[in-house]
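Participant: what follows is a predicted structure for the sequence shown.
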Amino acid sequence: MSQRPSVMFVCVHNAGRSQMAAGFMTALSQGQVEVRSAGSAPADQINPVAVEAMKEVGIDITANKPKILTPDAVEASDVVITMGCGDVCPYFPGVRYEDWELTDPAGQGIETVRQVRDDIRGRIEGLLAELLPAKA
């Protein structure tokens, strides 16, 4: 792993789960982790309910745009967290992969999206403790 670890979050549409995870990692790592997110079939925009749920905890993801998953971005990452994208994520030796089973917030109400958001935050805090143990 490089001096500044890099983490990539991947879900199908890159509009909800992966965007919330990237938002938390960016905010909670305070720039100590390079953060990427992408999707296998990116949506046109971020899920507005996910944006609302993140605003409730002081994280603004409104400027984010869904991006397409590329092999180069995966290969450049130390850790790749998948969230329901199946087998479309390219595999590279030396990259750590984890699959987080999370409810898809697409089409869900704010209560469900809050639960997903809070689940993601807990997982991000755990991952940060691993990546930056001296800082945790």
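Facilitator: That came through, no problem. Numbering: from 1, shown residues only.

Participant: please count neighbours and contacts with C-alpha atoms only from this point.
Facilitator: Noted.

Participant: what are the ranges of the helices in the protein?
Facilitator: Applying DSSP state H to the chain gives helices spanning 17-29, 48-55, 71-75, 110-131.

Participant: can you redo those as CSV with mean neighbour count and distance to Pro42?
Facilitator: Compiled in CSV, these are given as follows (neighbours: other C-alpha atoms under 10 Å; distance: least, C-alpha to C-alpha, whole Å):
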stretch, mean neighbour count, distance to Pro42
helix 17-29, 23, 11
helix 48-55, 20, 15
helix 71-75, 16, 15
helix 110-131, 17, 19
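
Participant: of all the ones you listed, which lies closest to Ala41?
Facilitator: helix 17-29 (12.6 Å; C-alpha to C-alpha).

Participant: contacts for the closest one next, please.
Facilitator: Helix 17-29 is contacted by residues 8-11, 33-38, 46, 50, 54, 59-61, 64, 83, 102, 104-105, 116-117, 120-121, 124-125, 128 when judged by C-alpha atoms under 8 Å, 6 or more residues apart in numbering.

Participant: one more structure, for comparison:
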Amino acid sequence: MAAAWLTHLAGDRVKVRSAGSDPGASVNPAAVAAMAEAGIDISAEIPKILTTDAVREADVCVTMGCGDTCPVLPGKRYLDWELEDPAGQGLEAVRPVRDAIRALVEGLIEEIAPGPAAPDENTRLETPGR
């Protein structure tokens, strides 16, 4: 959801990669539904494993409860966003996580890639993002 928000709100001002230290086989259906409510389609996304190369290429690494399983390289900026894990949760439980992630992403964008105002939350994308 964070990568989708970042892509949606920052557009081409940032390059976004999404990966996890222990990704599931598919995207959580409740997360897909929650993001669809915000006009963002993540249904075609495929979870990917986080690699050292991906971290090496990043300027900022945002983790969410990754702990010591994520690669840590010197000279990288790390942010750990403590959020409820939406895995296995229904739509009602995922909505507040979605909204908290959006707020964190908006703050990050203001810090690393300020620009035009974010699109209205009802704006729909033509291409999937994550």
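Facilitator: Thanks, I have the structure now. Predicted model only: the values in this text are computed from it and were never measured.

Participant: TM value for the aligned chains?
Facilitator: Comparison of the two superposed chains (TM-score structural alignment, normalised by the length of structure 2) gives a TM-score of 0.86, and 117 aligned residues with a C-alpha RMSD of 1.1 Å.

Participant: now the helices of structure 1 in TSV, with distance to Pro93 of structure 1?
Facilitator: Listed next are these as TSV, based on distance: least, C-alpha to C-alpha, whole Å:
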stretch	distance to Pro93 of structure 1
helix 17-29	22
helix 48-55	33
helix 71-75	9
helix 110-131	19
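
Participant: so which of these comes closest to Gly94 of structure 1?
Facilitator: helix 71-75 (8.8 Å).

Participant: in structure 2, which residues correspond to that closest one?
Facilitator: With TM-score structural alignment applied, helix 71-75 of structure 1 matches the range 52-56 in structure 2.

Participant: could you do stretch 118-133 of structure 1 as well?
Facilitator: So stretch 118-133 of structure 1 sits over residues 99-114 in structure 2, by TM-score structural alignment.

Participant: ok, stretch 35-54 of structure 1 next?
Facilitator: Under TM-score structural alignment, the match for stretch 35-54 of structure 1 is residues 16-35.

Participant: re earlier: out of the helices of structure 1, which comes closest to Asp87 of structure 1?
Facilitator: Ranking the helices of structure 1 by proximity to Asp87 of structure 1 (C-alpha to C-alpha) places helix 71-75 first, at 13.0 Å.

Participant: what's the average distance of the closest one to structure 2?
Facilitator: Aligned to structure 2 and superposed, helix 71-75 of structure 1 gives a mean residue distance of 0.4 Å (mean C-alpha distance after the TM-score superposition for structure 1).

Participant: and Asp87 of structure 1, what pairs with it in structure 2?
Facilitator: By TM-score structural alignment, Asp87 of structure 1 lines up with Asp68.

Participant: please name the residues that touch its match.
Facilitator: Contacts of Asp68 of structure 2 by C-alpha under 8 Å, 6+ apart: none found.

Participant: what's the spacing between the aligned residue in structure 1 for Glu84 of structure 2 and Pro66 of structure 1?
Facilitator: Mapped onto structure 1 by TM-score structural alignment, Glu84 of structure 2 lines up with Thr103. Distance of Thr103 of structure 1 to Pro66 of structure 1, given as C-alpha to C-alpha, to the nearest Å: 18 Å.

Participant: neighbour count winner among the two?
Facilitator: When Thr103 of structure 1 and Pro66 are compared for neighbours, Pro66 comes out ahead with 22 against 16, by other C-alpha atoms under 10 Å.
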